[in-house]
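Participant: Please find the sequence and the predicted model below.
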Amino acid sequence: MTASSRGRYRLWRRLDWQAAVNSRPFACNVTLYETVIPHSVTMQTISRAVALLKCFEGGARSLGLSELVQLMGLNKVTVHRLAQSLVAEGLLKKHPGTLRYSISYGLLELGRELLNPRGVIPIAHPILARVAELTEETVMLNLRDGDKAVIVDELVSKHPIHYSIGTGFSADLRLGAAGNAILAAMPDAEIEELLSRPEPRRQSGLEYTSEEMRDLLSTIRSQGFARSVAHRVSGAVGFASAFFGPEGDVMGAVALVHPDNRHPGPERQEAFAQAVIEAAAELTEALCFSEPQSQKDQKETVS
């Protein structure tokens, strides 16, 4: 091919490319210049991006590039590209002064509906507030997420010494009063599937056999609440009761937690149990008879 013909060929390619772009939406179906990315490469990139975001679990406020490289075990160029892509998508924030990265509010936007299904938080919050005022202890709203309980709302006690686990924290349903209350309200088949897995570690070091867990869940069902000591947090006593959605499925649990040395008397303990039972029942009723958020939005649009 002569220099002249090569030039005409390159020009033809440019014109053909432009024609293809102008004639149909830009997409991977422009056959002449299609670049096929192997599925395994795509999945690897997604996995690495998720792994990078998980580096901020456990309370890390910001991380430098070298710290991310060390945590991920990848080369600096790869980690930098991943971080820059996540910054561009609004999931990470890069601080100009320090060049350190932190998670962005874009993650909250992604998880807004996940953390507030059926508009449960605005409905539950006043109920939690009344329990917090009555007990003067930290009160939490937990939602079921598969085999985990996730804290989506928390009102922290005003006592100088208190427990605050934090929104977004998740734990195995076999850990803590909230998880146990949810687990007890699940169908037997789902319970058995979870009990077949290895036991999670509790802060107290206590371990349950499958039969002991079945007995515990039976007790929770009969009394309407769960109580735990040092399951998720050392020195913490928790009370929780499950609440249900309009379809009758367990959605989560209302829970409170206090230091184990603050309320040793049985009367106070009974009051805490009754408080979460009543709150869960009130929330269940509110959810079952509340108007779906989608219908509210439609009415506001019409008006």
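Facilitator: Received, thanks.
Participant: CA atoms for contacts and neighbours, from now on please.
Facilitator: Will do.
Participant: Stretch 106-124: end-to-end distance?
Facilitator: Counting by C-alpha to C-alpha, to the nearest Å, you get 25 Å between the two ends of stretch 106-124.
Participant: this is the other structure I want to compare:
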Amino acid sequence: MPVVSDNTDHKTIQSVDRSFGIIEYIQENSGASLIELTDEFDISKSAIHYHLNTLMKYGWVVKEGETYRIGLRFLDPAMHSKSQREEYQIVHPKVVKLADETGERAQFIIEENGRGIHVHSELGENGIQSNSRVGKLVYLHATSAGKAILASMPEERVESIVDAYGLPKMTDNTITTRGELFDILEDIRERGYAFNRAERRNGMMAMGAPVKDPSGRVFGAVSVTGPVRRMQDEHQRYLTDLLLDVTEEIRLRLEYPQ
């Protein structure tokens, strides 16, 4: 069984890497045929077929006609993981509150393995729909919630994340240098909240704040996203206080559970 190293110098099993690569490709393309997968991974059709048969055996992949799709089997471990964290359940109604009071899209993001993951996402009355669905992976440096999380980390940890994933450019406004990133993280530490000024998507702005437990540990961040003009003209005057009030409410609910 071949063993390879990835860019974080962790030993991995090549066949498992290939299976997860197939899963990611199927998801990113909303389905794929055997021929498409064979062309993408440049291995024999029979080898791809073995991977697919194994994934289908456990329900991770399903076949519809000639197209392979992600199976709903993924819902069970995902929902189980989400339900195991009491703090995530306390955060959820506060994300709903942010969406209701601003009318925009609100979300709660955590960090795992150097990437951000959407745990909760709610759409307000005027919110703009996007692909920022629950479970979506994002680069931390290009989101307000992600930068709020990075600002809570030791510099060595931030350096290791940048080493692993780089600072990919999403728009013309994305932070792409370490120096700029560390300067902005210092500003976030001083003021207590972060901005995303069209750094992930053109025309969209967000404000985010870290969420802490009673010990002061940051375990995620909440943010509100909307069109740049609306966020600057209508929301920015009061959104800072609203975000900080919500994060304090979460901390107090964790410290004094009902």
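Facilitator: Cool, the structure landed. Predicted model, so just to flag it, every value in this text is computed and none were measured.
Participant: Buried residues in the helix ranked longest in the first structure, which are they?
Facilitator: The longest helix of the first structure (DSSP state H) is helix 266-289. For helix 266-289 of the first structure, the neighbour count (16 or more other C-alpha atoms under 10 Å) marks 272-281, 283-284, 286-287 as buried.
Participant: And stretch 24-41 of the second structure, by the same measure?
Facilitator: Buried residues in stretch 24-41 of the second structure (16+ other C-alpha under 10 Å): 25, 26, 27, 31, 32, 33, 34, 37, 38.
Participant: Any chance of a markdown table for those residues, columns secondary structure and distance to residue 76 of the second structure?
Facilitator: Listed next are the buried residues of stretch 24-41 of the second structure as a markdown table, based on DSSP: H, G, I helix; E, B strand; the rest coil; distance: C-alpha to C-alpha, whole Å:
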| residue | secondary structure | distance to residue 76 of the second structure |
| --- | --- | --- |
| 25 | helix | 21 |
| 26 | helix | 19 |
| 27 | helix | 17 |
| 31 | coil | 20 |
| 32 | strand | 23 |
| 33 | strand | 25 |
| 34 | helix | 26 |
| 37 | helix | 26 |
| 38 | helix | 29 |
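Participant: Name the nearest of those residues relative to residue 78 of the second structure.
Facilitator: residue 27 (15.5 Å; C-alpha to C-alpha).
Participant: Which one of the buried residues of helix 266-289 of the first structure is nearest to residue 113 of the first structure?
Facilitator: Lowest distance from residue 113 of the first structure to the buried residues of helix 266-289 of the first structure (C-alpha to C-alpha) belongs to residue 287, with 16.0 Å.
Participant: That closest one reaches residue 120, doesn't it?
Facilitator: Yes. Contact status for residue 287 of the first structure versus residue 120: in contact at 7.3 Å, counting by C-alpha atoms under 8 Å.
Participant: Helix or strand for the residue of the second structure positioned farthest from its centre, just tell me which one.
Facilitator: Going by C-alpha atoms, centre = their mean, the residue of the second structure most distant from its centre is residue 46, 34.3 Å out. Counting by DSSP states H and E, the element that carries residue 46 of the second structure is helix 45-57.
Participant: Over in the first structure, find the residue span that helix aligns onto.
Facilitator: Helix 45-57 of the second structure corresponds to residues 76-88 in the first structure, going by TM-score structural alignment.
Participant: Relative to the second structure, what is the average displacement of the matching stretch?
Facilitator: Its aligned residues in the second structure lie a mean 1.0 Å from stretch 76-88 of the first structure after superposition (mean C-alpha distance after the TM-score superposition for the first structure).
Participant: List of residues touching that stretch?
Facilitator: 48, 49, 52, 65, 66, 68, 69, 92, 93, 94 (C-alpha atoms under 8 Å, 6 or more residues apart in numbering).
Participant: what comes into contact with the longest helix of the first structure?
Facilitator: Here helix 266-289 of the first structure has contacts from 120, 123-124, 127-128, 131, 135, 224-225, 239-246, 253-256, 263, using C-alpha under 8 Å, 6+ apart.
Participant: And the helices in the second structure?
Facilitator: 14-28, 34-41, 45-57, 75-83, 86-102, 144-150, 155-165, 178-191, 228-230, 236-255.
Participant: For residue 110 of the second structure, find the nearest of those helices.
Facilitator: Proximity to residue 110 of the second structure (C-alpha to C-alpha) singles out helix 144-150 among these, at 7.8 Å.
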